[in-house]
Structures are given as C-alpha cells and as structure tokens.
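> Prediction below, plus the sequence it came from.
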Amino acid sequence: MKVALFVHCFFPEHFYGTETYTLGLAKHLQSFGHEVTVVAGVFQGEPRREAIVTHSSYDGVPVITIDKNYEPHTRVRETYVHEAMRPHLTAVLRELSPDVVHVTHLINHTAVLLEVAKDLGLPLVATLTDFFGFCYNNKLEASDGSLCAGPDRWRSNCIACHLRAAASGGEPRARRLAGIPHGWRLGGLALRAAEAFGWPRIAGADAIVPDIVERPEVLARTYECYDAMIAPTQFLRDAYVRNGFSEPRLSLSRFGIDIDRTPKPARAPHAPLTFGFIGQIAAHKGTSLIVRAARAMPPGSVRLIIYGPEDQDKEYMGSLLEAAGPETEFRGTFKPERMADVLAEMDVLAIPSTWYENSPLVLLNALATHTPVLVSDVQGLTEFIEEGRDGWSFRRGDLADLTRVMGKLAADPAAVRAASANTSYERTTRSMASEVEAIYDRLVNSRPKR
C-alpha cells in the first residue's frame, strides 16, 4: 500500500525523537513492501527553500517538504488551523494518492491536514508524540513551572502560558507580570474575563485570547477525523482520554529501538561513576539540574558527559558553562549511528526533565544498551523502570533530591554498574512497525474500494 507519513520537520536539519520515529517507521514499512513518502515542514524563520513544495530523499525515503516561510502564520489560531495550507496539502495528497495518511506531528501542517484527508476519503492514523492536541505549549507545564492536567474551564491557564512565553520574548506588558506573585495566572484570568465580558481595551483587539480559548475545542473536533490514534505510553494515552478524546480510537503501542545491545565493557575498579546527558540543552530538559548536582559531588567521585547542541539557547548554555565544575564535559552533538558507543561510556544516563516526558527514545536506547537511568519522577519516564533495579528517580525539579540520589549512587559505583545486568529493552522498531502495519490493514480493508 501507499503510505504518507506527515511530520512537522525531518532529517537532516532536525533529528530528535519524533523525526527518528518517523524515519524508522518509514524504513521498516518500505522493507515490508509498502511505498512510503514522508511529508515534512520547514518552520517559518528557517532557511527558505527554492519553492513552497520541494521533493528530495533521505536515507532512501522520498521526502516532500512544505516550506512555511511561503505561508507564515500571523496569529495564534493559524498555529493550529492554518487555512492557507489547505491548497498545498490538497495538492500533495492528490499527487501521492496514498492508501493511508499517518501523522506523527501536526505542527506546521496544522489540523487543516486532517480535514483535507477526510474530505479525500483517506484513512487517518496518528502517533501522539506529545500533548499538542490539547495543550497550548505541548508540554503540560503550567506557567509557574508546575505540572498541568490540561486546559481549565475558562482556559485561563492556557492564556497564562501565552503571557509567560510573550514575556520571555520581550513583550513589555507581559514582562510586568513577572514580578507579581502568581502574575501569569492572574493575568490569564484577567484577560479571559475581559474577553468574556467584551472589554477589548483590556483583552486586546488582536484575537489572541479567543484564539487560545477556542484551541482545545477546535482540535478535539478535528481529531475526530482520526480513525486510529497510537500512544507510546500509558500516561499519554490516559492524558488524552482525561481531556475528552475518544478512548476507543486510542491504542497503546510502545516505541521500538534498533541498537547494538552488547553488554557494557568492564570498568576499572576505582573509576569514577560516569553519568551522561543526551538531548536538547534547554531549561525544560533540566540540564542545569544535573550540572549543579554533579558539581556538588565529592571531587573525583563522578564524571558528567553532556551531549547536545550548544547553540540552541546561548544564554542558557552560558549559565551551564559557568555552573559546571571540572567533572563535567560538554561534547556537542553526534551522529545517530554512534548512539551505542556513546552510551557504552556511561554508567548512568540522566533524564532530569522538568516536564512530562513521553517515552523519549534516548531513555529506550539507554535501557536497550543496558544503561541504568536516573529520571525525574514523571510517569512518562517512571513507567519504564523498576526503582532500584534498572533505574532511580528523584522529585521533578528538586535539585536537593537529585543531589541526594546522585550522591547515593556515587557512593556505591560497583552496585550501580551491577544494575546494568538487570537493564534491558527488547522491543525493536520492526515489531513496532508490524503493529502499525496491522492498524493500516484493518482500516484499509474495512473501507469500500476506491
């Protein structure tokens, strides 16, 4: 069958978890005999392509790219429903004439894609890789940094997240709220009330508030176009159900990993315990927490190796360099095929994220290479480990608790290294792709022949 895989961005410029999942799925579907094309986006502000729609290939997979620089969004609503994308998406789908459309992220394409596919009578599948379907910032992190359950009745918490983002971008009215206790939340309530009572001088005349307020309902309605939705964790599946999405259409299918599963090499008896961090160097990834915790360890007891792009947030990176001690090394990025070698050097992989991670592939790669993990106590991470056997957890965002757990591990490196024998993850991308293929077969075979 012909499969169109839609993703927000793709290799070689973008290479994180969703892109890696999409590439792995595409390669295996090809090996099963299917004709697969990836349709990716270019974010507005990135280097402009020679045309709005271009054709290329990556690692043997045909790629169609739609450049948002030609159709930039100009208001909040267009970040989730962008009517200007409709003719381009229609043209791409008519060109491909797929048997199945599978969306691994809607950003850049927006929910218009779902309407176009449904109008063309195409079966629609989603892999839910984050909380885009109901969360304004995709991360389920509230404006005060606490974890969020989803939009409240008035959507004032979503407006508060917008105010926080606007302040970080330099918007002066939003920045004034930063010094007020609970300022983001109060600002969100005030703007929502102003919009509800028709006070445009307070709410603003640029439709930001109604665009934010309407977002959950609009996406919930358009997500009804999906014939099947795949969640890689129980936590993410439950979060969508709690926020009103159709439970019968949601299935649990964990990500697969293809990596060298050779046992770890032996360590010198008195070698310091080596912790590692792999990923975006950003505040929501908790990079500063692991750097500061490592600095607090007894001299010579630990090493910390950090891999990630150092130019993503130069101000944040500068603060890390200032906080880091001699035990910490920043090594930049590496090619994906080196993942097993990089993890082989680590005794423990740290994932100190401050938001709800959702089965990050780096976690699964670590477990598959017999690398125990140290993670924040959020369910999208902890549901993959058995505490004390193949991993350890600490209170999310709590530097003191992370330092305590890290110190306990550093005091007994032999026990930590012995945990490697208990650490594994056997699921492969081939078995994952086989489950996805079965979903395609069910949907295609249940429809009248076109």
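Structure received.
> C-alpha only now, for contacts and for neighbours.
Noted.
> First-to-last residue distance for stretch 121-128?
Length of stretch 121-128, first residue to last, Cα to Cα, to the nearest Å: 22 Å.
> sorry, that was for stretch 141-157
First residue to last in stretch 141-157 (Cα to Cα) measures 10 Å.
> What lies in contact with it?
By Cα atoms under 8 Å, 6 or more residues apart in numbering, the residues outside stretch 141-157 that reach it are 134-135, 140, 158, 160-161, 164, 182, 184-185, 188-189, 191-192, 212-213, 216, 239, 243, 354-356.
> So among those, which ones count as buried?
The neighbour-count test (16 or more other Cα atoms under 10 Å) marks 134-135, 140, 158, 160-161, 164, 184-185, 188-189, 191-192, 212-213, 216, 239, 243, 354-356 as buried among these.
> Distance of A91 relative to I107?
If you go by Cα to Cα, the gap between A91 and I107 works out to 19 Å.
> Would you agree S251 falls within a strand?
Yes: counting by DSSP: H, G, I helix; E, B strand; the rest coil, S251 is part of a strand.
> Starting from E383, give me the distance back to the spatially closest residue to it that is not a sequence neighbour.
Nearest residue to S251, sequence neighbours excluded (Cα to Cα, 6 or more residues apart in numbering): I230, at 5.1 Å. For I230, the distance to E383 equals 17 Å [Cα to Cα].
> picking that back up, in helices, which of the buried ones among the contacts of stretch 141-157 fall?
Residues of these located in helices (DSSP state H): 158, 160-161, 164, 184-185, 188-189, 191-192, 212-213, 216, 239.
> ok, which stretches of the stretch 301-450 of the chain are helices?
Ranges of helices within the stretch 301-450 of the chain are 314-323, 339-344, 361-368, 379-382, 399-410, 413-418, 429-445, based on DSSP state H, counting those that start in this stretch.
> E83: which of the ones you listed is closest?
Relative to E83, the nearest member of the helices of the stretch 301-450 of the chain by Cα to Cα is helix 429-445, separated by 27.5 Å.
> which other residues reach that closest one?
So helix 429-445 is contacted by 24-25, 28-29, 99-100, 123, 227-228, 253-258 (Cα under 8 Å, 6+ apart).
> for stretch 96-114, same thing?
Identification of contacts with stretch 96-114 by Cα under 8 Å, 6+ apart yields 1-8, 18, 22, 41-43, 68, 78-83, 85-86, 89, 117, 122-129, 219, 222-223, 225-226, 440, 444.
> let's bring in a second model and compare:
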Amino acid sequence: MGEDAGRAQRRDLGGVKQVSSTVLVIAHGHPEFSPGGGEVAAYQLFCALQNRKGVKRAVFMARHSSSDWTGQISILRNDEFLWSTGISDWFKAQSARPHAVTGTFRKFLKTIRPDIVLLHHYAHMGVEILREIRNTCPSSKIVLTLHEYMGICHNIGQMVKRGSAELCFGESLQACVGCFPDRSEEDFWLRKHFIRRHFDAVDRFIAPSEFLRQRYIAWGLPAERIAVIENGQPDGARHAPRTLAPGGLRNRFAFFGQVTPFKGVDVLLSALANLPRKQRKDIHVEIHGANLESQDEAFRNRIEALRRPLMEEGVLHWPGAYHRDDLGRRMARIDWVVVPSVWWENSPVVIQEAFRFGRPLLCSNIGGMAEHVRDGIDGLHVGVGNTSDWGETLVSAAADVEGWDRFYHNMKTPLPVERAAERYLAWALDEASPGLGALPRLAADF
C-alpha cells in the first residue's frame, strides 16, 4: 500500500468528517472466553465500527486463551480472529514467540492492510507488536488504549505494593525495588525505557479516565498525546426501579466482575459479617463473579470461610458467573451495584453498565471509581478497604429510599458506544471532535 493509499480517505457529511478505512481492533482477550471489562469495551467498539458509515472494514483480533496455542491465527467468525504468542518475560512484557510476531502476525497485517489500529492491550501478545505494526504498516495510525498501569507497574499493573496491598501513589525506582527486592534499580530503569521505546511506535494514546491519564503523564508520556475517551455502552432503556412493598428497603446489593484479591469481594463479605445480626438480616448481597477457582489457595480459603456462614444465614447469595446477555436481567433484580476494589481502577465497565441499566453505585473512594461515580449525586463513595465504612454504608443506603430515588434520577446516560467510536477515529486521524474543544479530554459527558 502506498503512502497516499494507506491514509484514511475523508469526506464531509453534515459537518462531521467520516472515514473510509480499514480499522483493526486488537484486544488481550475475546469476551466470549475472557469477559473482562477491557475485553468487553474493545469488542463493543469493534461492533460499533462495523456499523459505522464510512468505515470500509472493521477487524477484531483477540488473544487466544488456550495454553497450548502455537502462535497460529484462527478465524473465529467473519472478521474476528484469535491469536497469541504468550509472554516469556512479564517484567518487560516480551513475547514468548517473537518469530510469531515477525512471521504470522506480519503476514496478517500485510493481508488486512489496516489504515487505523486501535490496540487495547499488548498483554499475552508482547509489547513488540507495537513496533511490528509500525514497521509493517508505516502509514497506519496506531492508537493504544491504556486500561491499567502495566507499563508503569510490574505488580500486574495495579500500582499496589506487593505483599502489604498498600496503595502506591507514584512510580520510583526505590519503591519498585521495595516490591521486588530480587530486582535492581537498574533493572527497573531498563524496563521503563524498554517499554517506553516501544510506546514510541504509537501515534496517540487513550485513557478511559483522567486519573489514569495523569498517572501516565507523570510516568513520562506527553500530555498532548493522551486523550480521555470513556468506554462506550450499547443503547438500551434504563430499568425501572425495583418494585418495593410498603415500607420496603433498597437493600439488594450486587457485585459484578472478577473475584480476585484486587476487586475487594473479601472486604465486602467482611463488612457484612461484622455487622450485628439484627442489622445484617435486612441486607441482601449477591456476588455475580467468575474466576475464583483461578486464584491462589490462601485467597480461595479466605473467601470460602467468609461466604459459607453468610450463605447459610441467607444474607449472601452467590449466583456466580454470567453471560453478558443476562446482565440486564440480573441488574433488574437489585438496587445497588457495589465496586469495592482495593486498587486504583481505571474505569470499570461495570460502572457504565450500572448507569446504563439505572442502578446507583457504592464504590471505593479512589482512582477512576471516584472520578466516575459522583458522591452524593449518583452514588456513594466508601473508604477503600475499610470494612467498618462498608458495613455502615450498606445499612444506611438500604434504609435511604428517598436518597436512592434521587441518585436514580441524577444518573447520566453513559457515552453511547457509537459516539465513542466516532471519538476514537477523530483522535486517530488528528481531527477535532465536534463540539468538544481543543483539550485532550474527549469524553465531555463525564
């Protein structure tokens, strides 16, 4: 493809510039096999691009989750592909099969010939894919969405101190060595610059929260290259409030997501267990979560010890994993969505899903959670990791029926995924997004 042919074709339609291009969306998992928030956000964006006027072709590539995958590319269905190289070195996020990057992946790029690449992660594929895209498709626009802090933090990208689970407020060589004493300051300096050099292949970055954007600016990414664009949501009518009997309480709380040590389910269960029995009996908590079986034994044992007596008492219910198509029905049965995460979170998709279906939130008072849920307006902030605060908030929120009604009516409609797609393309093509001004914050709805 020549330089001119490789650039997106543009034409004016009603004052909004449309594109005629092939757009490749890459994610670290397919939501059919790995239903995490980032994977869902990437796939919904791909679906919106498929239906967007002016996009010639949208293609989705996701990490294949099989542990014995050989690095070949498989067709899941039309324009949806699965591929993985695995990671040989998580310290630098390096591919386990570099020959698959320069071989199979390169051939795929030459076949697809993308004008725009919207990359949602490099995990499980290797940071080298950034450089390969740039070398193979020199005229393509590459946009990387940063869903957490993996480039900054070696502790699974959580910016939480290893061992103590203490929140980390900023990257430093000394702090990183404190978490990983088997590594030297020189190791971490080399890690940072190795990842940064691969990030140099990226034209622009997207952060779904201003909080995450500021963390990466402090790390060294140029502020003018990072825009805030919220994860979009499909259209859909908001659920009506759950019908209450006379004198009824808004006492049905639910967690949706992965059951991992960082998601705070143990904090929520401890808060419930610590309440006096006479207060606890009026609370109904549901855990709609997956992947507990994949966690370490100590965490699994802790969760089991907490949940068993609560389930026997009837105040805790554990429906478990769910399909995305069933999410609306499950949310219709509850009053509040709880997000008790003990790490900074960027922009949990469940927050936007709760807004979409009309369910106020209780969330930890840090990071992207505190940014997206407005305390006292469409939800409540709760002290991160504070079981006493969580317990008291469960009780007070259940009894505040008028407050719930106020939050319900104050909630904003989340950014439609079609509009998010428009903003992704505008940012990739270096165009001003209509009516949003010059600042690199494109999600003006929040």
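Received, thanks. Note that the coordinates shown come from a computational prediction; the quantities given were computed from them, not determined experimentally.
> still on that earlier bit, which of A91 and I107 of structure 1 has more residues huddled nearby?
I107 (18 against 13; other Cα atoms under 10 Å).
> any idea what that one aligns with in structure 2?
Using TM-score structural alignment as the criterion, I107 of structure 1 maps onto A123 of structure 2.
> Same question for G388 of structure 1.
Checking TM-score structural alignment: G388 of structure 1 goes with G376.
> which one in structure 1 is aligned with F199 of structure 2?
By TM-score structural alignment, F199 of structure 2 lines up with Y223.
> now swap in F262 of structure 2 and tell me
Checking TM-score structural alignment: F262 of structure 2 goes with H284.
> and that match, how many neighbours does it have?
18.
> Pull the contacting residues for it.
353-355.
> For G376 of structure 2, give its distance to V350 of structure 2.
Relative to V350 of structure 2, G376 of structure 2 is positioned 19 Å away (Cα to Cα).
> Same drill for those two, tell me which one is more crowded.
Using other Cα under 10 Å as the criterion, G376 of structure 2 and V350 rank with V350 on top: 18 against 13.
> Tell me the secondary structure of the nearest residue to the more buried one once chain neighbours are set aside, please.
Counting by Cα to Cα, 6+ apart, V350 of structure 2 lies nearest to F256, which is 6.9 Å off, once chain neighbours are set aside. Under three-state DSSP, F256 of structure 2 falls in the strand class.
> before we move on, what about the one 10 residues further on?
Reducing the assignment at D266 of structure 2 to three states with three-state DSSP gives helix.
> before we move on, the earlier item: deepest of the helices of the stretch 301-450 of structure 1, which one?
helix 361-368 (a mean of 24; mean count of other Cα atoms under 10 Å).
> what does that helix correspond to over in structure 2?
Going by TM-score structural alignment, helix 361-368 of structure 1 lines up with residues 349-356 of structure 2.
> Please compute how far the matching stretch lies from its chain's middle.
Mean-position distance between stretch 349-356 of structure 2 and its chain equals 11 Å (Cα atoms, centre = their mean, to the nearest Å).
> How about stretch 210-224 of structure 1?
20 Å.
> What of stretch 384-391 of structure 2?
The answer for stretch 384-391 of structure 2 is 24 Å, by Cα atoms, centre = their mean.
> Determine which residue lies closest to the centroid of structure 1.
Nearest to the geometric centre of structure 1 sits D130, at 5.3 Å (Cα atoms, centre = their mean).
> Map it across to structure 2 for me.
Looks like D130 of structure 1 aligns to E148 there (TM-score structural alignment).
> where exactly do the strands run in structure 1?
2-6, 35-42, 53-58, 61-67, 100-103, 124-127, 228-231, 250-252, 273-278, 302-307, 328-330, 348-351, 373-376, 391-394 (DSSP state E).
> Please name whichever of these is nearest to P12 of structure 1.
P12 of structure 1 lies closest to strand 53-58 among those, at 7.7 Å (Cα to Cα).
> circling back to that earlier point, looking at the helices of the stretch 301-450 of structure 1, which is closest to V291 of structure 1?
Of the helices of the stretch 301-450 of structure 1, nearest to V291 of structure 1 by Cα to Cα is helix 314-323, at 7.0 Å.
> Output the contacting helices and strands for that closest one.
Counting contacts by 3 or more Cα pairs under 8 Å, 6 or more residues apart in numbering; DSSP states H and E, helix 314-323 of structure 1 packs against helix 287-295.
> and if we set it to 6 Å?
Here helix 314-323 of structure 1 touches no other helix or strand, going by 3 or more Cα pairs under 6 Å, 6 or more residues apart in numbering; DSSP states H and E.
> quick one: the helices in the stretch 1-150 of structure 2?
Using DSSP H, counting those that start in this stretch, helices in the stretch 1-150 of structure 2 cover 3-6, 37-50, 98-100, 106-112, 128-136.
> how close does the third one sit to structure 1?
The reference is to helix 98-100 of structure 2. When structure 1 is superposed, helix 98-100 of structure 2 averages 4.2 Å from its matched positions, counting by mean Cα distance after the TM-score superposition for structure 1.
> how about that helix: buried residues?
98, 100.
> again, but for the last one
Buried positions in helix 128-136 of structure 2, judged by neighbour count with 16+ other Cα under 10 Å: 128-134, 136.
> Please render these as a markdown table that adds distance to S67 of structure 2 to the earlier fields.
A markdown table is the format used below for the buried residues of helix 128-136 of structure 2 (distance: Cα to Cα, whole Å):
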| residue | distance to S67 of structure 2 |
| --- | --- |
| E128 | 20 |
| I129 | 20 |
| L130 | 23 |
| R131 | 25 |
| E132 | 23 |
| I133 | 25 |
| R134 | 28 |
| T136 | 28 |
